[in-house]
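> No sequence on hand, only this structure:
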């Protein structure tokens, strides 16, 4: 049985992720996903980090060998909770294949060899907690700004007078001398400004909450999502694990998952380090520092999938940073240390996953943009600036080349894995072909030979046995015809079994139109058969598979009736309805006691499988009220 997995198309999934933004229920869903996630991740972080640290520290005294598997199992439970929350939000995350724990203490300790569980631990500690701390902070701050701003006029009157000049300065910058100082710095102007900000924030709240939720969901799918073997092109293959459980070949290494884990961690670390550093050491306004740090972090996050946008952000952000921080300060310039690390990391990620031309662009464009910014800044190419430019270009070049080399190594490993898989498939196909040839040889040597002998004896009976009457000759002729038909079908079956590439000639399969010939051939064997076919007024044709199944049901039922109840009257009824086809084959009680007929009992079982494959049903059993049975009946119903 083939198990199929239905997946939504990527474009449709992206479109649905941003649909219904202003639906109150969906807005509450986004808030209900974003805000509680921080507390869950805080609880997971406070448990997993101490347990993992103690487990690693006590590994040398074997205590960690017991503590680390328990920590990994706990991390898996938190990962399952993250997938459950994503499914509640509406984005199902496919569960990966874990290595099943084996019985005993040794099996429990072998959990440490499951890389998928280590990936769960890394995600829940290094990515989920900092990401959800940021989304929680942004979400709470945005909601507070929206609610506080829109209600400012109500509760601002209870606040003491303060010396806040932000609203007045902003209004003076916008309107200039057209607005007097008294009006710009009045309480009414302050209230109007904050209320306007609150209304704008409230209008954008659904967008911001959906963006935060989508960002969290994207990282969850990347870090915790499993692979679907039946999906072409996902790079996952199914191989038997050592303990007998089926697992994914990428489950241990999970290169893509680890890449997203590290990239997400790097993006969060970029914001956490670059934002305060620019604001404190380089005297950049906190809001501008936040924008520059976010641009750098976004470039790192997009480098894996969208290199063009990542390179654009990685070019604009350091150039703007060099212009803003051009005043003489006792710090590295024009490349601050976080920006230098981001640019090198950007070149490494792009070199790891993309063509060398993208790497060249990631190396050259930021450097050229920063050089142009230095030339326009008026500070000039000082010794410190030249040193910073040389160091940044050298580090970025080295990591970019390292990414290209590592990409080649991984591609070679992937090609080797694909070749091994192809060889394994060829071996399996060869074994299957050998088994089919063995079955075909046995059928040819045993069944086909016996049927040939029957055919020859039936054809030569009138020459070998003198004085045969007309009825006996007709009987032998019917036997010869049946044996020839069976031999013809046997040859087709043997050709199909020996066919390795699907080029064997196939004879036409029987259909409903062949039923009269089947009935007539069975009557020639001396059976008393009544055949009735009704219905068929609909214009919809009967499918070939359905017609073949009806033919086989009648064929098998007639053969059983003639074998087990010789001389009994047989009634065959086929009814073609608008929605279904009904087949009934009933035979009366045999006039004389029939000798035991050999049979394996697989005929009716095969019919049930055929009919069930088309969504139909089959019943077979003795007729009569006594239970002993006066005859036998087979009833089948198939959808048309």
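Yep, it's here. In this text the structure is predicted, and so the values were computed from the model without any measurement.
> C-alpha from now on. contacts and neighbour counts both.
Will do.
> Specify the local secondary structure of residue 618.
Secondary structure assignment for residue 618 (DSSP: H, G, I helix; E, B strand; the rest coil): strand.
> Identify the residues contacting it.
Going by Cα atoms under 8 Å, 6 or more residues apart in numbering, residue 618 touches 607-608, 611, 634-637.
> In terms of helices and strands, where is residue 399?
Under the criterion of DSSP states H and E, residue 399 resides in helix 383-442.
> and the comparison structure, right after this:
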């Protein structure tokens, strides 16, 4: 990460290095450098044949990029090289000059430590452990074969040399495994956080839809009650109707009562034990004045403007409820996300639709509670659900001056918004 940030300063913002690509670059450069050092020291210091020294060194450093792709193959191949490389050195040099650094030449030790580090960071800890134990076993095998078969007669220093390598490789192994497990834990926590946020978003959406369904249910139930009362009382309010008409009114009343019974059964499913506060009459668009007065009493700078034709005489209850909830949510969002802002609410009726606009200025920024919210945008989702439930449309976004605006077009009838209404939203 540090190297990536350092190199990123010299690159355009849209051409940052990918961490995987950066890792490959580092590994390839390290492999090329260790090939030159390991082969040259094996020839010049340890008297190894040039061809064998270069070939085995090439295979050894090649296990570094190989471990990036196939960690298990890299561990196996490097262990074989660790057993073969000490056997090509000159016996005289091993016996007299460099016994202290045999069977592990310093460049070979560094290369193998790199292999262990790469496997420890990219593979299962068991594969990395096999690379450590395999390389130790390979060096022990080289000492045994060199002493009894190839007449290498070093002192007891190879034991110390192998122990030094074991300590270095073991420490690197532990560090690599700790880093890898830490990254794994962080990725799992991040995934769980994303899953929790997604589940919360779904739950909020479902709860909002259930609330809309309950409120629409109340409206329909109220309308069915009116139909029942009107049909039941029609023969008494209009004396002299013939028996056939009275029978038709009775059938209408019976159908309305049946529908009410079924609706009450649905209501018992939609409502929960904590929904007693929702049994009160649902608000209407005419109740916006009371909502604005409450906001003003709390110190909010809000204005309300009505224009166009009278709204209430031709407004459906569901549309009035949706309009009230949209204004309520937009006003709440403005208060939470733009402190001390000026909020303007405009309601206009005409052309078969109700046009609602809630606009706020930039203000002093969000409140502390709004800044700590981990799930944002649910209010906008709810407003879109409200508008869609009555066949309306909604648009929201930033204004040129830095504020925020919510606009909604709700049809007075069950038809879709007109083309002129859609034009106002674009």
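Alright, I've got the coordinates. Predicted model, so just to flag it, every value in this text is computed and none were measured.
> picking that back up, so which of the contacts of residue 618 of structure 1 belong to strands?
Taking DSSP state E, the ones among these that sit in strands are 634-637.
> For my notes, please list those in JSON lines and give neighbour count and distance to residue 197 of structure 1 for each entry.
What follows is those, written out as JSON lines (neighbours: other Cα atoms under 10 Å; distance: Cα to Cα, whole Å):
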{"residue": "634", "neighbour count": "22", "distance to residue 197 of structure 1": "79"}
{"residue": "635", "neighbour count": "18", "distance to residue 197 of structure 1": "76"}
{"residue": "636", "neighbour count": "22", "distance to residue 197 of structure 1": "73"}
{"residue": "637", "neighbour count": "21", "distance to residue 197 of structure 1": "70"}
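> Relative to residue 288 of structure 1, which of the residues you listed is nearest.
Nearest to residue 288 of structure 1, judged by Cα to Cα, of those is residue 637 at 74.0 Å.
> Is the closest one in contact with residue 581, as I believe?
Yes. If you go by Cα atoms under 8 Å, residue 637 of structure 1 and residue 581 touch, sitting 5.7 Å apart.
> Measure how buried residue 203 of structure 2 is and give me the count.
Look at residue 203 of structure 2: counted by other Cα atoms under 10 Å, it has 12 neighbours.
> ok, now how distant is it from residue 392 of structure 2?
24 Å (Cα to Cα, to the nearest Å).
> Going along the chain, name the strands of structure 1.
Under the criterion DSSP E, structure 1 contains strands at 238-240, 246-248, 528-535, 569-576, 580-587, 617-623, 631-639.
> Relative to residue 474 of structure 1, which of those strands is closest?
Among the strands of structure 1, strand 528-535 comes nearest to residue 474 of structure 1, with 15.8 Å by Cα to Cα.
> Show me what counts as buried in stretch 273-291 of structure 1.
Neighbour-count burial for stretch 273-291 of structure 1, counted by 16 or more other Cα atoms under 10 Å, picks out 274-279, 282, 284, 289-290.
> Give me the contacts around that stretch.
Contacts with stretch 273-291 of structure 1, where a contact means Cα under 8 Å, 6+ apart, come from 271, 292-293, 324-325, 329, 331, 338-339.
> With neighbour count and distance to residue 219 of structure 1 as added columns, please give those residues in TSV.
Output for the contacts of stretch 273-291 of structure 1, formatted as TSV (neighbours: other Cα under 10 Å; distance: Cα to Cα, whole Å):
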residue	neighbour count	distance to residue 219 of structure 1
271	23	16
292	24	22
293	29	19
324	18	32
325	20	33
329	11	38
331	13	34
338	19	23
339	22	23
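> would you turn these into TSV with distance to residue 198 of structure 1?
TSV is the format used below for the contacts of stretch 273-291 of structure 1 (distance: Cα to Cα, whole Å):
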residue	distance to residue 198 of structure 1
271	26
292	24
293	25
324	30
325	32
329	38
331	38
338	34
339	34
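> In helices only, show me those.
Of the positions in the contacts of stretch 273-291 of structure 1, 271, 292-293, 324, 338-339 sit in helices, assigned by DSSP state H.
> Between all of the residues you listed, which two are at the greatest distance?
Maximum pairwise distance in these, criterion Cα to Cα, is 17.9 Å, between 271 and 324.
> ok, the closest residue to residue 141 of structure 2 other than its chain neighbours - contacts?
Take residue 141 of structure 2 and drop its neighbours on the chain: the residue closest to it by Cα to Cα, 6 or more residues apart in numbering is residue 83, 6.2 Å away. Residues in contact with residue 83 of structure 2 (Cα under 8 Å, 6+ apart) are 135, 137-142.
> Out of those residues, which sit inside helices?
Per DSSP H, helices hold the following members of the contacts of residue 83 of structure 2: 135, 137-142.
> Identify, from the residues you listed, the entry nearest to residue 381 of structure 2.
Comparing these against residue 381 of structure 2 with Cα to Cα places residue 135 closest, at 59.9 Å.
> What's the closest one aligned with over in structure 1?
Residue pairing (TM-score structural alignment): residue 135 of structure 2 is matched to residue 366 of structure 1.
> my guess is its match meets residue 318, correct?
Yes. The pair residue 366 of structure 1 / residue 318 is scored as a contact, 7.1 Å apart, by Cα under 8 Å.
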